[in-house]
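[1] next come a sequence and a model predicted from it.
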Amino acid sequence: MDEEALTKDLISRISNDFEILREVDGFHQFYEQSVRIDLVLKAKPHLIEQGFTNEWFGIECKWVTGVLKQTSKTTRLVWQSITYAQSLFNINGSWEKLRFVAVYTPPHLESSIEANLTRLLELGHYGCVGRFHFYKHYQGWCIRFVKVYASTNGELYISQPQLPKIRAGSV
């Protein structure tokens, strides 16, 4: 599998729950640099009615396998996602800030790579970056920051307090 296949597989598994836009162009105002995120999503009404945010959010997909050069790859993935969370994106002709960005990687990363990504996402949380993953055997999806924000493992679960706060400066 590669990054394109990983992204297509993700889309096929979540399209019942989310509106999905691919390869969305954006702009980082501070760095005055164009960016492009893999996916921009918005919850469908059945999730919003249960308390899921009604705002657009992003997912950045990365194919990660083995150990060689993967620590650097996951570090860059988290930084990339932090800058995306700070950017504006052209969504249906309107420039909008995403509510958060989640990273998506294949399951079962090497233990050292998984540990590195987990540590990086502890910092990423302060930049509104979390992780999107599936439960074992793809029995539901989960969006996690420090703790689970939303999941469909059996039934829909949403914890509003886990949605990260917008932060700048001292936290």
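    Alright, I've got the coordinates. Numbers count the residues shown, from 1 in each chain.
[2] C-alpha from now on. contacts and neighbour counts both.
    Noted.
[3] which residues does P107 contact?
    By Cα atoms under 8 Å, 6 or more residues apart in numbering, the contact list for P107 reads H133, F134.
[4] pretty sure it sits in a helix.
    No - when the secondary structure is assigned by DSSP: H, G, I helix; E, B strand; the rest coil, P107 falls in coil instead of a helix.
[5] separation between it and F134?
    Going from P107 to F134 by Cα to Cα, to the nearest Å gives 8 Å.
[6] now do the same contact list for the residue with the shortest distance to the centre of the chain.
    Centroid-nearest residue in the chain: A102, 1.2 Å away (criterion: Cα atoms, centre = their mean). A102 makes contacts with F57, G58, I59, E60, S81, V129, G130, R131, F132, I143, as judged by Cα under 8 Å, 6+ apart.
[7] then this one, side by side with the first:
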Amino acid sequence: MAERSLKDRILNNLSEDFEVLEEVLGYHPIYESRLRIDILLRAKPHLVAEGFTGEWFGVECKWVEGAAGQTSKISRLVWQSITYAQSTFEVLGESVRPRFVAVFTPDRLEQSIDRHLATLLGVGLYGCVGRLYFYRDGSWGIKFANIYGRSSPEGYYVKANQLPKIRAGSV
């Protein structure tokens, strides 16, 4: 499988709850670099009413398979996502900084790679980077240190205090 399958899963499973933009061009002000994020999402009104942020946020997809060479790939994914959270993207004629960026990988990572990703996301939290995942029933979840938001057959769960604070310098 490939990264395209990850993007398709997001498009198919999140478009009911989020506005979805693919391959959005942006700019990193510190490194003065042009870049492109896989997906930008913004909660639709019914989800904002449940407490989910109404700001745009990013999702960066990475196909990861096995263990060989994947530690480096996961490290680069988290760094890439941190820099995306610091960047601005062109959305409908406006320059938008994502509120956070969530990484999205295949469901079943090799155990050592999954542990490595969890460790890196402990630091990523301070750069407003979390993880997007899907449950077996197709419901979605976004997690930082704890679950920020999720869907379920019964509705939505949003814990606004789990959305990371914007931080710079001493935290």
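    Yep, that arrived. For clarity, every value in this text was computed on a predicted model and none was experimentally measured.
[8] rewinding a little: quick one: whichever strand or helix holds the residue nearest to the centre of structure 1 to structure 2 mean distance?
    Per DSSP states H and E, A102 of structure 1 falls inside strand 101-104. After superposition onto structure 2, strand 101-104 of structure 1 sits on average 0.2 Å from its aligned residues (mean Cα distance after the TM-score superposition for structure 1).
[9] need the next SSE after that strand, C-terminal direction.
    Downstream of strand 101-104 of structure 1, the first helix or strand assigned by DSSP H and E is helix 111-124.
[10] helices or strands next to the helix or strand that that following helix is followed by in the packing?
    Following helix 111-124 of structure 1 in sequence order, the next helix or strand is strand 129-134 (DSSP H and E). In terms of contacts (3 or more Cα pairs under 8 Å, 6 or more residues apart in numbering; DSSP states H and E), strand 129-134 of structure 1 is packed against helix 70-85, strand 101-104, helix 111-124, strand 141-144.
[11] give me that answer again for 6 Å
    With contacts taken as 3 or more Cα pairs under 6 Å, 6 or more residues apart in numbering; DSSP states H and E, strand 129-134 of structure 1 sits against strand 101-104, strand 141-144.
[12] how far away is the residue nearest to the centre of structure 1 from E3 of structure 1?
    For A102 of structure 1, the distance to E3 of structure 1 - Cα to Cα - is 15 Å.
[13] one more: F132 of structure 1?
    F132 of structure 1 is 15 Å from E3 of structure 1, where distance means Cα to Cα.
[14] the more surrounded of the two?
    Neighbours per residue, other Cα atoms under 10 Å: of F132 of structure 1 and E3, the larger number sits with F132, 22 against 14.
[15] list the residues that contact that one.
    F132 of structure 1 makes contacts with A102, V103, Y104, C142, I143, as judged by Cα atoms under 6 Å, 6 or more residues apart in numbering.
[16] rerun that using 7 Å as the cut-off
    Shown in contact with F132 of structure 1 (Cα atoms under 7 Å, 6 or more residues apart in numbering): A102, V103, Y104, C142, I143, R144.
[17] for the fifth one, which non-adjacent residue is spatially closest?
    In this case it means I143 of structure 1. Excluding the flanking residues, the one nearest I143 of structure 1 by Cα to Cα, 6 or more residues apart in numbering is F132, at 4.6 Å.
[18] do the fourth one as well
    Of all residues not flanking C142 of structure 1 in the chain, S151 sits nearest, at 4.1 Å (Cα to Cα, 6+ apart).
[19] what's the counterpart of that neighbour in structure 2?
    Counting by TM-score structural alignment, S151 of structure 1 lines up with R150 in structure 2.
[20] quickly find the element holding its match.
    Per DSSP H and E: strand 147-152 holds R150 of structure 2.
[21] what is that strand packed up against?
    On a contact count with 3 or more Cα pairs under 7 Å, 6 or more residues apart in numbering; DSSP states H and E, strand 147-152 of structure 2 meets strand 140-143, strand 155-158.
[22] helices and strands around the first one, which ones?
    Counting contacts by 3+ Cα pairs under 7 Å, 6+ apart, strand 140-143 of structure 2 packs against strand 129-134, strand 147-152.
[23] who wins for proximity to L117 of structure 2 among those strands?
    Ranking these by their distance to L117 of structure 2 (criterion: Cα to Cα) puts strand 129-134 first, at 9.5 Å.
[24] a helix runs through A5 of structure 1, doesn't it?
    Yes - under three-state DSSP, A5 of structure 1 sits within a helix.
[25] show me which positions of the strand or helix carrying L10 of structure 1 end up buried.
    Assessed by DSSP H and E, L10 of structure 1 sits inside helix 3-14. Of all the residues in helix 3-14 of structure 1, those buried under the rule 16 or more other Cα atoms under 10 Å are L6, T7, L10, I11.
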